[in-house]
Every structure is written in C-alpha cells, then in structure tokens.
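J.: sharing a sequence plus its predicted fold:
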Amino acid sequence: MFTLKKSGILLNYGIKYYSTNTNITSISKILIANRGEIACRVMRTAKKQGVKTVAVYSEADKNSLHVNLADESYLIGPPPAKESYLRADKIIEIAKKSGAQAIHPGYGFLSENAEFADLCEREGLIFIGPPSTAIKAMGSKSASKDIMIAAGVPTIPGYHGEDQSMDVLRAEAKKIGYPVLIKAVLGGGGKGMRIVEREEDLEDGVESSKRESQASFGDSRVLVEKYLVHPRHVEIQVFADRHGNCVHLFERDCSVQRRHQKIIEEAPAPHLSEELRQKMGSAAVAAAKAVGYVGAGTVEFILSQDGSFYFMEMNTRLQVEHPITEMITRQDLVEWQLKVAENQQLPLNQSQLKIHGHSFEARIYAENPDSDFLPGTGKLIHLSTPTPSDTLRIETGVRQGDEVSVYYDPMIAKLVVWHQDREKALRYLNSALNDYHIVGLNTNITFLKRLSSHPAFVKGEVETGFIPIHKDSLMKKQETVSNDTIALTALYLLLKDVQDLKETGFVDPTSIWSNLVGFRTNVSLDRTLKLKYKDQLLQVPVKYNRDGKSYLLTIGDQTVEVSGKFVADDGLSAHIGGRYYSNIKVVQIKNSIHIFSDNLQYEFEVPLEIKSKDAGSQTGSLLSPMPGKITKINVKVGDKVKKGQPILIMEAMKMEHTIRSPIDGKVESLPFNVNEIVEDKKVLVVIK
C-alpha cells in the first residue's frame, strides 16, 4: 500500500494516482485513435478528469472492451489496420462529428505519424503528443543520430546514410566490424531488425529487414550499427511542456526481450548507480530539448558492461511499459499528457520527483514460447486473474470470451506489480503469475514464471541476450506430470460425476444417501478412469471407500487415498495422501480438463479419443503455423531441396516467419502463391 498525505482516486484496477490539479476546463472530450488496452487505459484517466471519451473500432472490434468503456463509439472500417485504425481522414471526420477537441493516439498505429499530427493541427484539433517537427526528427533513426551527436548525446558507431546500395552497406558493415545490427530507419518494436554475425549473411539480413520494414512502415530504408555484446537496454521516461520545462522520470530496464521485443520490464533498473542514473537522465533531457519536445517520450539507450551508454532511438509517444514508471513515481502520465495538451505546466519539477520502491511489468501474450514465440490467435474461453489492488495492476483490453485476432498485436494484458524493494516485488510478480489462468489458446505465462524465477534474473543479471543465453533452462519443456496432478484430475472427474448425478435428478440431493454415491453393501465399487496427457495414455484404477466420500487411486505403483470438494470460482480443495490443496483451479472445456497445479498448467483429455490424422500432416508436408500472408516463395515445383532450406516466407502478426524444409527431397506441390492469405494449419508445401 502507498502511504501519502494527498488524497487519491481509485482508478484503473485499483492504482491510486496523485496530482496537483484535477480541474480540466479546456478539453472536455477526446477521441482515442487506438484500440485494446491502451485505449482503455487512456479512457480511465480521462473519465477521472471528467473528460468524455470517443472510441473508434474496426469490424473485428465491435464488441471490444474499449468500445464498451467509451462514452461514444464509431465504426471506422474493416479489420485490417490500414483500412481502419490507420485511416487518418476517417479519424479526423469522426472527431469533428463527435465534437471531440483532442485526439490521443495511444501507441502504435498513428502515434508517431508526423503527417497525422500536422493534419490534426490543420483541422483545429489538439494532438495529444509532441509537435510534428519532433516526430519527424526522431522518427528517422538516421536523422535522430545526427541531432544527438550535435546535442552531445553519446551515439553508437554506425552507418545511417542515404545510399542504400548493397556495396555501400557491405563496405560500411566491414568498417564498423561484425557483428552488426541491421535496423529499419523508421518504426520500432523490433520490426525490420536483424543481427548479422558474418559478412556472407549480410545480404540476406538486409533483404529481410527491408521487406519487413516496407510491410510495417511503408519504408524500406535501413541503417547499420555496431552490435554490442552483452548490453542492457535502459530507457529514460521524459516529459516536457510548452513553457520550457523538461524532466525525466527515471529509468526502466527493458533488457529481457524475445524477437527484439520487450517481455519483462522493471523500474528502476537493477545495479544502476545514482551517478549513472543522473548522467543518463540528463542525456535524455538534452535529447528531448534538442528537438523542442513536448509531452511524453522515451529516450532509449544501450548500456554497455563498462557503464558507457549510447543513444539508440527516441519513441515520441507513451510507451507500453509506462505503468511501472507510474508505480515508482506515483504519477499518472496520461493525466500529465492531458495537462500539457491544455498548455499547462508540468505538475512537478525534477527535484520533486522521487523513486518509491520497485515495479515489474510482465507482458502476457498469446504465443507459443516452445515454437520460437510464434504469435497465436483464438478465443479466451476461460480467463481469471489475480485480484487488482493499488500495488497490482492488470492493463488489458480483453475479457473472457473475447478473441485474440490475427489482425492485431497478440498481447492479452500487462501484469504490473509494485513493492518496497526489488526482491519483494519479484516475489509478488511470481505469486501474481501463479494466479493468472487462461484457457483457449497458447500463452507465455508459464515461460514468464520460469524467467522471473531464474537465478540470474533474480540477481538482476539482465542483458538483451538473456533468453538465448539461458535458453536451455528457460525453454525446458513440460514433459512429465506428477502423480498428485493426475490424482487431482481424477478426483475432479469423480466429484463431477456426483455433481452431475445430483443435477440430473438421479440422486435426491435432500437424501442422506446422496453423499454416498458409489456405496455398496459389503463390497466396494471399482472402476478405471482413462486420461490422456500429451501422447501418454493414463489408466487410473479407482476404489470407492465405503464412506462414499473418499477414494483409493492407483497411479503407477502408488496407491493413494483422496478426498475433496468443489470451492468457489472453478476451485477444488483436496487431500491427496498426506498433502492438502486448498484451492486448485480446474477448467473443463468439452472433453479437455485444464488443471493449474504445481504452478504449471496441464491439459488432460477424457474420455480418450483416437483422432484421425490431419490430411495435411503427412510426412514431408509443412502446415502454416498461424494465419498469415505469403510474401516470398524461394522454390518451385520440381526443385530439389535440403533439410533446413528456406522454402517460403510468411508475414503474420506484423512479423516475418521463414518456413524451412523438414527433409531432403523434391518439391511436389505449392498450393499458395505470393500475396495470398493462408489460414491456420493449411498445407504450404509438400516435399517428397
């Protein structure tokens, strides 16, 4: 709990935000040109300030949470972003129609689009963000480096010139020295980023980066930088107003990433001296002032092991991970944005800003960590979360029953925790992850548990290569299941049988005999439960005890007595031998039993079904790992290929995925062409 003298207002799942001025007079209605959790996040602060909110939504989002939270909502177009959330003209039209005076762009989509900021100004609307000049200056990684050099901000060695010929890029990479990092000149989020270790791989890396950059940002230009070994990614939150005030709100460590995208962030950064914190903060403020910055922004640095740091880029918007800064500073950054948009001064100066405690943010994604973190889609059939409070936030834009769509980012939620110090905050994060339960699609929750409890992470020994370095321990597959978990699943089925009998009327619930289902005079009832875990068939002999309330289960060579009952919210309390379980979460979806035990999630099938093979799963064929678009095909029918050879490239969830041959052989068929949309689990190629 935070203990402050100022009064707070409960908002956004329990966090208390504090401000010096809660009266908003100039802006009475804003349009949020975004979707999902960031739209919901902005709406909650706006409503706290008495500001009406307008939502826009695509056809895929018509039943979304952000639509329900808004005071007004308007359909903007079909599901693809370029036909809806990227339609600047439609957004302006709706803003004027609704009477909104300002537009909050959130992050992603149009948030760093200078032309959109200019359009808002021409149409007499307030753009809740920096001026277009700052967006243009910092939107180009090449131009921004020149500005930073002039401002005295340290920059990493690299080439960011206009000549994009392969000969020039090859010569510059050789001059810089391998390994090098190829990056898209525009954009962010890891899109168009490739690490190249050897000169012979440079051309492939450049081509791939350019394709992804063109698809994501409409610009194929790249830059080449020195790739630092074992660096940390530390970013500084900055804020500026139109009165010449600019402050930093300390740092966030975002080193732990997959696919060059952040997955766990924390504030403040571990093992950062106060002297280095001040140096990086001052450099970030200098960077913001160099471009006449206004509003919320983030200056990102690469921090070397020797304490030297280099400017990487500036994100001219609110960051996904801004909640951890809010937690340690006890400020509402969206409220600050609204104040600055109304031409007010910053609520606090640098000397008034202090660090309070420690905060972590874990991003919960629909993805499969065991398959190189491939994004996923599907329905959130079951969703239960830890209880929000003023020290635990759940930033989300979805509810149980919602779909994670192929059209947008697969992030389900951000789990944000705060405690007095790093060690306690980390324990709190692990506990909260254990209480986060999702059924219906693959998630990274189990991976996040492994990551946040890894000994190196616990010590704060973080770097951008953390996941590859510790891959063996982090990617440990869940192959076996404990006898206790099997017993809990069997007990659930036995109790469900009793419950179903009572509900169907076969047992009189008012009778004393209703508690003795399975009772037999002078003999005991025996049966065998069949369960399937992965490819393993489990047969569990059951003997009903004569009390009708407990059972003897034989699992392997162990016989154990079990008893239990259902508790609230899909819970099960149980005695398994000498161990007591107070509340095990169990979710049944048709013939699948999902049980959350030993801080892991297990899925059993019952009764056992022998499923026919998918017609496309024949040896030598490749199925699409998710819905997406074919962007490149490297072979043709009749070609001979080797195992591991790239066959084609798919674009899905804004990322490129290379499909490789599983065997040596000959290409027999290619059912799809370049630019075709492919559904999940469709045959992409057959190799004989």
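T.: Alright, I've got the coordinates.
J.: only C-alpha atoms from now on, for both contacts and neighbour counts.
T.: Noted.
J.: how would you label residue 407: helix, strand or coil?
T.: Each residue gets one of three states, and residue 407 gets coil by DSSP: H, G, I helix; E, B strand; the rest coil.
J.: give me the neighbour count for the residue lying closest to it once chain neighbours are set aside.
T.: Leaving out its chain neighbours, the residue that sits closest to residue 407 by C-alpha to C-alpha, 6 or more residues apart in numbering is residue 80, at 5.9 Å. Residues within reach of residue 80, counting by other C-alpha atoms under 10 Å, total 15.
J.: ok, now how distant is residue 80 from residue 560?
T.: 55 Å (C-alpha to C-alpha, to the nearest Å).
J.: for residue 420, same thing?
T.: Counting by C-alpha to C-alpha, the gap from residue 420 to residue 560 is 43 Å.
J.: please identify which of the two sits among more neighbours.
T.: The residue with more neighbours, out of residue 420 and residue 560 and counting by other C-alpha under 10 Å, is residue 560; that gives 17 against 14.
J.: contacts for the host helix or strand of the more buried one next, please.
T.: Residue 560 is located in strand 558-567, with elements delineated by DSSP states H and E. Surrounding strand 558-567, the residues in contact under the criterion C-alpha atoms under 8 Å, 6 or more residues apart in numbering are 487, 491, 495, 549-554, 572-577, 583.
J.: just the buried ones from these, in PyMOL syntax?
T.: What follows is the PyMOL syntax for the buried subset of the contacts of strand 558-567, where burial is set by 16 or more other C-alpha atoms under 10 Å:
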select buried, resi 487+491+495+549+550+551+552+553+554+572+573+574+575+576+583
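J.: identify the farthest-apart pair in the contacts of strand 558-567.
T.: Farthest-apart pair in those is 554 and 583; separation 22.9 Å (C-alpha to C-alpha).
J.: comparison target, given below:
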Amino acid sequence: MFESVLVANRGEIAARIIHTVRALGLKAIAVYSEADADLPFVAEADEALLLGPGDPARSYLRGEAVLEAARRTNARAVHPGFGLLAENAEFARQVEARGLAWIGPPPLSIARLGDKINARNLMKEAGLPVAPGVWEPVPDVGTALEEAERIGYPVIVKPAAGTDGAGLAVAHDPAALRSAYETARAHAERLSGRPDLLLERYLPAARHVEIQILGLADGTVVALGDRDCSVQRRHRKVAAETASPGVGPELRERMLDAAVRAGEAVGYRGAGTVECLVDPAAQEFFFLEMNTGLQAEHPLTEMVMGVDLVEQQLRIAAGWQATLPGGAPRGHAFAFHIHAEDPEYFQPRTGEIKVWEEPAGDGIRIDAGYAEGNTVTAVSDPLLAKLCVHGADRAAALDRARAAIAAFRIEGIGTNLPFLAELLDHPEFAAGTYDTRLVGRMRGH
C-alpha cells in the first residue's frame, strides 16, 4: 500500500476520502483553492497545498498544478474523487506516467466510456439493452431530423462528452428538435471542445437507476446493488435511495448481471456505476452511461452493504485483494443533497454560514463540506453536504429521514432543506412511485 494519497478534489468528497485515508494509517494530502482555504477538508488533511484562485478552471482543473503538488509533497497516489478531473483520461495517464498510483479505472477505460456514443456501442456489443438511437455522432440538424423520424419522438439530444446533465435537451417535435440541437451543440463545444452529439429516444416516465460495481485487482467484476437516483432537477441528482422501489427482484437480477458484463467488456478496475433508465411498468431497462469512478451516492451502498468503497478503491489500486462482505443488502437507505440554493427555483445562493447544526443518532451519516463560519462563494459548487439515513426497512428509513431533515439547521444562507422536507411528504415519493419528472411536477417548472 502506498504511504501517502493526494486528494485532487474539494468539499464534502475530499473530506470523505481523507477520512478513510487517515483511518488506514496513510498520509492524506489536500489541495485547495483560495476560496476554499477555510473549509474543513483542508484542516483535516495531514498536509495541504494551495493550487490557485477560486475559479476551478484556474485551480482544481489544472492537471499540471495538481501533479506539481503531488511532486512537492512526495505523494505516492492520487485520488480524484468525483467530478473535476476524475473522468479525465489524459490526466489519469499523466498521473501514471509520473510513477504515481491512480485511484481509479485504467485511463483507457475512462477514454472508452467517456464518450456516450462509444459507450453505447460497446454496451450493445456486450449484450446490454440500449434505447433506440444513433450509432455515430449526429453531424447537423438535417441528419438529426431524419434520425428522429426513424427513432420516434420524443427524443433527447446529449453532448457525447457531457457530464452532470449539462447540455441535455428534449424535443417532442421537429421544431423543438432544431432548438434542442443548437442548445446541445453549443454546450458541447463550450464544455469539451467537441461538437459530437448523441440522439436517443426519450423515456418520459422512466426511473434513473444505477448499479454499483467494483472491478477487482484479479480481473473479477462484482455488483453491489442498485441505487435509485430519479429525483433530479436540471438532470442533477437531489435525492437517492437503495434499493430502488421501482425495480422488482427479477429485473434487479438482470440489471446486476448486465452491470457485471459491462465492467468485464472494458476490463474495468476500481469503483464505477452502470447507469440505466428503467421502465417500471414494463420492468425493462436500457443502458444510459457508465461513470468511471466514485459516485456522490456511494454512501448508500456503504450503509446497506457494510463496506467502505474508498478503502476498496485503495486496495484495488495497490493490487491488494478486496475485503467485501457477504450476504444480501441490509435494510434501506436514503441520501439527500443539501445545496446552497433557493428551494423554489434552485438558483445558487452565496454568503456566510451563520449556523450549522447537524442531526445525529443511529442510522444517520453526514458527509459535510462546510461548517459554521464558512463562506459559500459564487465559484463554489452548491453542494454543501450529503445527509444519509439508514433504517430496517423503507418505512423506518423514511421516518428517520423526516426527523433528520427537520433537525438540520443551516442559517445565514438559503438552502434546499425546505424543498427536501416537502419531497419527503410528497405522496409519490412516500409511496416510491415517482420518476425523473417528479421535481418538475412539484414545482410546475
């Protein structure tokens, strides 16, 4: 096992990784921007280096600056967390070229799966079901209109190299598709410099369900259950639960088997998620994309499986045998993203946190990126913390979640806590019958 790990991320995920690194007796090294100098993860690390200004493009996203920090601190491994550089295949290659351990899948796997069209084609070859769509980039609006007629409306247009739902647009008719195409293309060129677009059939009443996989050091791929991430606003996750109430036992087995095949098809190593769209009425699923690394919702799997996924990532990267628990998942768990934002229209909010009081008790876990006295700036990600709860069954976990949300006090800055309280009392969420359109129905926008 390497002696030191540089965590190339910020906020709650950096703090979460640092916790496990230190628990294993390894040296935890943080990097930070000027805007984040006072955040808890910086103080919790054994050593911390300033990367640059608050703008992530001038700090966390500067791969050379991160590698220089690794050199200066004599780090032996780099853990990218999620987002930022985590799914940047070139950065992963550079880490390995410097003789450092990359706590993630092989760079080639990242590159092959980072393109949504290529990933779709690979998974089709591996036997996974995919939604009707195209097999190569759509070069122009005319081609998009022709393909949409073949696929059938409604369709969704996606940047092939996009992440976090950026640039996604849905069209129900040709006029809307023209606009959707231009919107998606502009996002694609701005975010990745690549205009490649994917066109697929849009499933309006679908659920978004992901399967946690681990590619072990010996080449074996295992699946560790599913997580339902259908509660989204602007295609970004707000709440999640495990197991999905919209997936029956037979469908779950098919999805777990398919996720293992997906990992095997690309020689996957480390933690990853196979994301799917599920038609709950037909109990069918379609491959959506594969995320090559740790996901924000990983604590759910940890709570029901009794496993530390970051520890397993470290063991796999070191060539060690994973230590996986046996048996089925235990109980039910929910995760809620606490955002600094207006709870009605979800616009980001900034300012100093005057009060931060967390709920506590059995079955409650909080992965926090901020504390009382910290300031949320315009360049910060709005995710303040993740509140996770576990119960013996879904009803018990729901009751615990309601109590925890009510007890969580954050003052001085607007948050989505009122929305989350509303969500927990919504009939569809309480019954587990929701889909990806729930937030839109709740807000009417």
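T.: Here it is on my side, so go on. What you are looking at is a predicted structure, and each value in this text was computed from that prediction instead of being measured.
J.: coming back round to it: hmm, the residue nearest to residue 407 of structure 1 is touching residue 405, no?
T.: No - counting by C-alpha atoms under 8 Å, no contact exists between residue 80 of structure 1 and residue 405, whose distance comes to 10.5 Å.
J.: where does residue 282 of structure 1 land in three-state SS?
T.: The three-state label given to residue 282 of structure 1 by three-state DSSP is helix.
J.: can you tell me how far the alignment partner in structure 1 of residue 127 of structure 2 is from residue 210 of structure 1?
T.: The criterion is TM-score structural alignment: under it, residue 127 of structure 2 has residue 152 as its aligned partner in structure 1. The spacing between residue 152 of structure 1 and residue 210 of structure 1, counted by C-alpha to C-alpha, is 30 Å.
J.: hey, where'd the helices end up in the stretch 251-400 of structure 2?
T.: Per DSSP state H, counting those that start in this stretch, the stretch 251-400 of structure 2 has helices spanning 298-305, 309-317, 394-407. These are given in chain order.
J.: export those helices to JSON lines and tack on mean neighbour count and distance to residue 351 of structure 2?
T.: Conversion of the helices of the stretch 251-400 of structure 2 to JSON lines gives the following (neighbours: other C-alpha atoms under 10 Å; distance: least, C-alpha to C-alpha, whole Å):
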{"stretch": "helix 298-305", "mean neighbour count": "22", "distance to residue 351 of structure 2": "28"}
{"stretch": "helix 309-317", "mean neighbour count": "23", "distance to residue 351 of structure 2": "32"}
{"stretch": "helix 394-407", "mean neighbour count": "18", "distance to residue 351 of structure 2": "21"}
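J.: quick one, which of these is nearest to residue 104 of structure 2?
T.: Of all the helices of the stretch 251-400 of structure 2, it is helix 309-317 that lies closest to residue 104 of structure 2, at 7.1 Å by C-alpha to C-alpha.
J.: out of the contacts of strand 558-567 of structure 1, which is nearest to residue 360 of structure 1?
T.: Nearest to residue 360 of structure 1 out of these is residue 583 (C-alpha to C-alpha; 26.2 Å).
J.: the closest one reaches residue 596, doesn't it?
T.: No - using C-alpha under 8 Å, residue 583 of structure 1 is not in contact with residue 596; the gap is 9.8 Å.
J.: so what's the residue count around the aligned partner of residue 426 of structure 2 in structure 1?
T.: Residue correspondence, TM-score structural alignment: residue 426 of structure 2 in this structure matches residue 454 in structure 1. Residues lying near residue 454 of structure 1 (other C-alpha under 10 Å) number 15.
J.: check the gap between residue 454 of structure 1 and residue 465 of structure 1 for me.
T.: 14 Å.
J.: check residue 9 of structure 1 too.
T.: 40 Å.
J.: kindly report the same for residue 270 of structure 1.
T.: As judged by C-alpha to C-alpha, residue 270 of structure 1 and residue 465 of structure 1 stand 16 Å apart.
J.: and residue 542 of structure 1, by the same measure?
T.: Computed as C-alpha to C-alpha, the residue 542 of structure 1 to residue 465 of structure 1 distance reads 49 Å.
J.: higher neighbour count, those two?
T.: The neighbour comparison of residue 542 of structure 1 against residue 465 (other C-alpha under 10 Å) goes to residue 542, with 22 against 18.
J.: in this structure that one contacts residue 553, no?
T.: Yes - with contact defined as C-alpha under 8 Å, residue 542 of structure 1 reaches residue 553; the gap is 4.8 Å.
J.: number of residues surrounding the equivalent of residue 324 of structure 2 over in structure 1?
T.: Matched across to structure 1, residue 324 of structure 2 falls on residue 348, judged by TM-score structural alignment. The local packing count at residue 348 of structure 1 equals 15, with neighbours defined by other C-alpha under 10 Å.
J.: please report the distance of residue 348 of structure 1 from residue 669 of structure 1.
T.: Between residue 348 of structure 1 and residue 669 of structure 1 the distance, using C-alpha to C-alpha, works out to 65 Å.
J.: what's the answer for residue 275 of structure 1, then?
T.: The value you get for residue 275 of structure 1 to residue 669 of structure 1, if C-alpha to C-alpha is used, is 62 Å.
J.: longest helix in structure 1, please.
T.: Scanning structure 1 for the longest helix, with DSSP state H as the assignment, gives helix 483-504.
J.: give me the stretch of structure 2 that the next helix or strand along the chain from it matches.
T.: Downstream of helix 483-504 of structure 1, the first helix or strand assigned by DSSP H and E is strand 526-533. Following TM-score structural alignment, strand 526-533 of structure 1 has no partner segment in structure 2.
J.: report the buried residues of strand 526-533 of structure 1.
T.: Neighbour-count burial for strand 526-533 of structure 1, counted by 16+ other C-alpha under 10 Å, picks out 529, 530, 531, 532, 533.
J.: from what I can see the second one touches residue 542, true?
T.: No - using C-alpha under 8 Å, residue 530 of structure 1 makes no contact with residue 542, being 10.6 Å away.
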